[in-house]
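Undergrad: no FASTA, just this:
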């Protein structure tokens, strides 16, 4: 007997697809995403090690304004990673998470490998390290986070925390590894070794399988830009406010990450500048898993958790300007790491909360893309301010202000929750 027309849709409405909450494929995807985020963000967050050596090379070559130009290379990489997250969100819906990540891995490999031949040409590094690697990182970061929603729902906070801890773990061991390789084999061969690691991204992306019944990219046959731009997200007041506050806060967010090594070499020349970065990395890993786990409780407001984390990083960044003795630097680095873990582990869950599973990919893409200008400009301006004042007091004070401002702006999201 024939089934009535539309019966399939009725059955689907009665029994909607839900994630399996794990399984072998689900946890394999978590492991792959952990490695991918660890590589792309760990390299970005460890740039201050490369910064010191690259500036030394440029100074030796007689290049002017080396602090500013060296900062710009790392800032462009971070900024491009954020800017092209918008494209990554659209490509996820147009093709697949796996395809987008493979393309991104190829960009990362080419960008990093070509940079190894251009360490004496900072303008070329703007393109190879800043743009090419940044595009690749964006195309890897977005799908490695959103794909988790195909396998988890109730534990989405925990798994996002575990995956985002990848960048923290890699930030813990990459600075000493890079610091050991650079004197031994030079910056050029160090970048080549890093480029070979990008192959792991391509391999890991093959685990990004779509579970049976999931509707990832179900309507891809005819490309219409308006069709793939999720307009429903922009009708959600809380999401719009979130996309305004986060870019404001991120203006100063990455200044400590980019400038930490230089700051230590100026203020504490006898100390190892890699130690605070390692402290940030390990504390961030703990924070990501811990806050991810905590956020899965029903009564926990994830927006407020992220708001508190941003505010705290702003205060700690300002305190960094006057921190003395050395033990205070370590304590501040641990604090920044813990709250950095909270901030990053909340990105995915908040996107799912505000926009739902269908809108999460582009929600993450757009909030990241709109932050690109801030992420690029913040560390670069900090480098310029250091050249003007020959001190990190003003740069760190300026960096902390937008973090506090953005956090205060997030009270509006809570107000909208109360009003509506």
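TA: Alright, I've got the coordinates. All values reported here derive from a predicted model rather than from experimental measurement.
Undergrad: CA only for contacts and neighbour counts going forward, please
TA: Noted.
Undergrad: Show me the helices in the stretch 251-400 of the chain, by range?
TA: Assigned by DSSP state H, counting those that start in this stretch, the helices in the stretch 251-400 of the chain fall at 255-267, 274-295, 302-320, 326-369, 372-389, 393-409.
Undergrad: Between the two ends of stretch 263-275, how far is it?
TA: 12 Å (Cα to Cα, to the nearest Å).
Undergrad: In that stretch, which residues are buried?
TA: Within stretch 263-275, the residues that qualify as buried are 263-264, 268, 273-275, counting by 16 or more other Cα atoms under 10 Å.
Undergrad: Tell me how far the nearest residue to residue 100 once chain neighbours are set aside lies from residue 366.
TA: Closest residue to residue 100 apart from its sequence neighbours, by Cα to Cα, 6 or more residues apart in numbering: residue 139 at 5.9 Å. Using Cα to Cα, we find residue 139 at a distance of 13 Å from residue 366.
Undergrad: Spit out the residues that contact the two alike.
TA: Residues touching both residue 139 and residue 366 by Cα atoms under 8 Å, 6 or more residues apart in numbering: residue 85.
Undergrad: Neighbour count for those two, which is higher?
TA: residue 139 (32 against 23; other Cα atoms under 10 Å).
Undergrad: and the angle for the helix or strand containing that one with helix 326-369?
TA: Residue 139 is part of helix 133-146, with elements assigned from DSSP states H and E. Angle, helix 133-146 to helix 326-369, by axes from the mean of the first three to the mean of the last three Cα atoms, to 10 degrees: 80 degrees.
Undergrad: ok now the helix or strand harbouring residue 178, how far from the chain's centre?
TA: Remark: residue 178 resides in helix 156-197, with elements defined by DSSP H and E. Distance of helix 156-197 from its chain centroid, counting by Cα atoms, centre = their mean, to the nearest Å, is 14 Å.
Undergrad: now residue 41, nearest residue through space, not along the chain?
TA: Per Cα to Cα, 6+ apart, closest to residue 41 is residue 167, 5.3 Å.
Undergrad: try this one side by side with the last:
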């Protein structure tokens, strides 16, 4: 939630960069900790804060940069966690056996610092805009004289045309310059024969006009920044947002806890640790396939994205089959969250909506390890009940999106009513 607000205030690049530094710093500081209680500060708080600042703004940036292939782009961007789930468990086990816990944390901290390097590659949307072609003086048949160059400098045109609400000035300026550049009205030789003093006066008048427009434009931008909302709290009263927030909250209780429960459940059934870690790797690789496939399939629009998302619930008793199918369909769940929010609420509200959804998902994540952990399963119930609980909550999370059509009709009717009230009020005034 706070990461998206900070990204709007300080740009995504700065927030993600700081997040990468904090997450790497948390790992590195954990190597020097001798008491377990301090790990709550270094590993949990600092590293967790760094991950929170890094993840959410990156997902929002992908949603803002892409439109036609947004689902596929988002699937590719979040597929890194699938690769991590496939590679990291075996890597961590190998590092622990080779360097111990301090060395393992130090290496992981160095790898995590690369997030800050990737943050430097984040570019705003404005950097991808096409630049206007510069005016060529040779096409006008004139020499590149210093005074005449200043008069026909394309920066003057861009400065004037960039001022919103000044279309008439833009048209008149283009008309004036077209008259100057027309061979029928003014011979090119006459332009070159204009006295330098008169040319300087004419140039200074145009530049003064540009400065005036620039001041007005800068003041407008400053006022826009002051009035721009850093967070859209109206989402809290939007039924469409509430539906998906509840769905993600219940679904996120089940999704990450399976990574914690499945290896321990396999060990309790006689499997060795390497086999148990392999199950997590199977979830990771199928999760990667699911995110990429369902992201691509969703962009084809052969069926509603809502139906793709509700297919998350697939459970089988065999551990390997369960891991493969769970990772495959969970990949569609994670890949389409931000895409669904952009489709339902609009791209302009994606940052606030995704931040709030991450907040709700973290609330669903918090009690999971305490309720479904090994100690609870050992003393209060069997491991099977933990899986049943996750399955039931995930099923509950798949129910709210089914009411999206009703909520959309309600929101559309409410917006139409507001428009009618404004129209009546305006007519009375």
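TA: Great, that's in hand. Computed from a prediction, not measured in an experiment: that's the story for all the values here.
Undergrad: circling back: so which elements touch the helix holding residue 178 of structure 1?
TA: helix 23-45, helix 47-60, helix 97-115, helix 274-295, helix 326-369 (3 or more Cα pairs under 8 Å, 6 or more residues apart in numbering; DSSP states H and E).
Undergrad: roughly how far apart are residue 365 of structure 2 and residue 256 of structure 2?
TA: In terms of Cα to Cα, residue 365 of structure 2 sits 7 Å off from residue 256 of structure 2.
Undergrad: Over to residue 227 of structure 2?
TA: 39 Å.
Undergrad: on that earlier part again, what's the average distance for the helix holding residue 178 of structure 1 when superposed on structure 2?
TA: Aligned to structure 2 and superposed, helix 156-197 of structure 1 gives a mean residue distance of 0.8 Å (mean Cα distance after the TM-score superposition for structure 1).
Undergrad: what span of structure 2 lines up against that helix?
TA: The alignment of helix 156-197 of structure 1 onto structure 2 (TM-score structural alignment) covers residues 70-111.
Undergrad: what do you get for stretch 92-102 of structure 1?
TA: The aligned range for stretch 92-102 of structure 1 in structure 2 is 7-17, by TM-score structural alignment.
Undergrad: Ends of the matching stretch, what's the gap?
TA: Stretch 7-17 of structure 2 has an end-to-end distance of 11 Å (Cα to Cα).
Undergrad: residues contacting the equivalent of the residue nearest to residue 100 of structure 1 over in structure 2?
TA: Aligning on TM-score structural alignment places residue 139 of structure 1 opposite residue 53 in structure 2. Contact analysis of residue 53 of structure 2 by Cα under 8 Å, 6+ apart lists 2-3, 15-16, 18-20.
Undergrad: can you give me the helices in the stretch 101-250 of structure 2?
TA: Secondary structure of the stretch 101-250 of structure 2 (DSSP H, counting those that start in this stretch): helices located at 114-119, 137-140, 146-151, 154-161, 167-181, 188-192, 196-227, 239-268.
Undergrad: what span of structure 1 lines up against the fourth one?
TA: No residues of structure 1 are matched to helix 154-161 of structure 2 when aligned by TM-score structural alignment.
Undergrad: May I see the buried residues of that helix?
TA: Residues of helix 154-161 of structure 2 classed as buried by neighbour count (16+ other Cα under 10 Å): 156-157, 159-161.
Undergrad: other SSEs contacting it?
TA: With contacts defined as 3+ Cα pairs under 8 Å, 6+ apart, helix 154-161 of structure 2 has these neighbours: helix 167-181, helix 196-227.
Undergrad: let's see it at 7 Å
TA: helix 196-227 (3 or more Cα pairs under 7 Å, 6 or more residues apart in numbering; DSSP states H and E).
Undergrad: and the helix it packs on, which residues are buried?
TA: 199, 203, 206-207, 210, 213-214, 217.
Undergrad: and if you look at stretch 365-382 of structure 2?
TA: Buried-residue list, stretch 365-382 of structure 2, by 16+ other Cα under 10 Å: 365, 368-369, 372-374, 377.
Undergrad: Show the end-to-end separation of that stretch, please.
TA: End-to-end distance for stretch 365-382 of structure 2, by Cα to Cα: 21 Å.
Undergrad: what's the offset of it from the middle of its chain?
TA: 32 Å.
Undergrad: Same question for stretch 204-211 of structure 2.
TA: 41 Å.
Undergrad: Structure 1: matching residues for that one?
TA: Against structure 1, stretch 204-211 of structure 2 falls on no residues (TM-score structural alignment).
Undergrad: quick one: contacts of that stretch?
TA: Residues from elsewhere that reach stretch 204-211 of structure 2, judged by Cα atoms under 7 Å, 6 or more residues apart in numbering: 156, 159-160.
Undergrad: 10 Å instead, please
TA: For stretch 204-211 of structure 2, contacts defined as Cα atoms under 10 Å, 6 or more residues apart in numbering pick out 150-152, 155-161, 163, 173, 198-201, 203, 212-217.
Undergrad: related to what we said a few turns ago, show me which of the buried residues of helix 154-161 of structure 2 is closest to residue 247 of structure 2.
TA: Ranked by distance to residue 247 of structure 2 (Cα to Cα), the buried residues of helix 154-161 of structure 2 are led by residue 161 at 46.7 Å.
Undergrad: Spatially nearest residue to that closest one (excluding sequence neighbours)?
TA: Nearest residue to residue 161 of structure 2, sequence neighbours excluded (Cα to Cα, 6+ apart): residue 170, at 5.2 Å.
Undergrad: try residue 266 of structure 2
TA: Distance criterion Cα to Cα, 6+ apart; nearest residue to residue 266 of structure 2, sequence neighbours excluded, is residue 276 at 5.7 Å.
Undergrad: Quick check: the aligned residue for the one you found in structure 1?
TA: Match for residue 276 of structure 2 (TM-score structural alignment): residue 273.
Undergrad: need the contact list for its match.
TA: 48-49, 175-176, 260-266.
Undergrad: Tell me the one among these nearest to residue 205 of structure 1.
TA: Nearest to residue 205 of structure 1 among the contacts of residue 273 of structure 1, with distances taken as Cα to Cα, is residue 175, at 25.1 Å.
Undergrad: my read: the closest one touches residue 43, true?
TA: Yes - the pair formed by residue 175 of structure 1 and residue 43 meets the contact definition of Cα atoms under 10 Å, at 8.8 Å.
Undergrad: Can you tell me how far the alignment partner in structure 1 of residue 336 of structure 2 is from residue 164 of structure 1?
TA: Here residue 336 of structure 2 is matched to residue 346 in structure 1, going by TM-score structural alignment. Per Cα to Cα, residue 346 of structure 1 is found 10 Å from residue 164 of structure 1.
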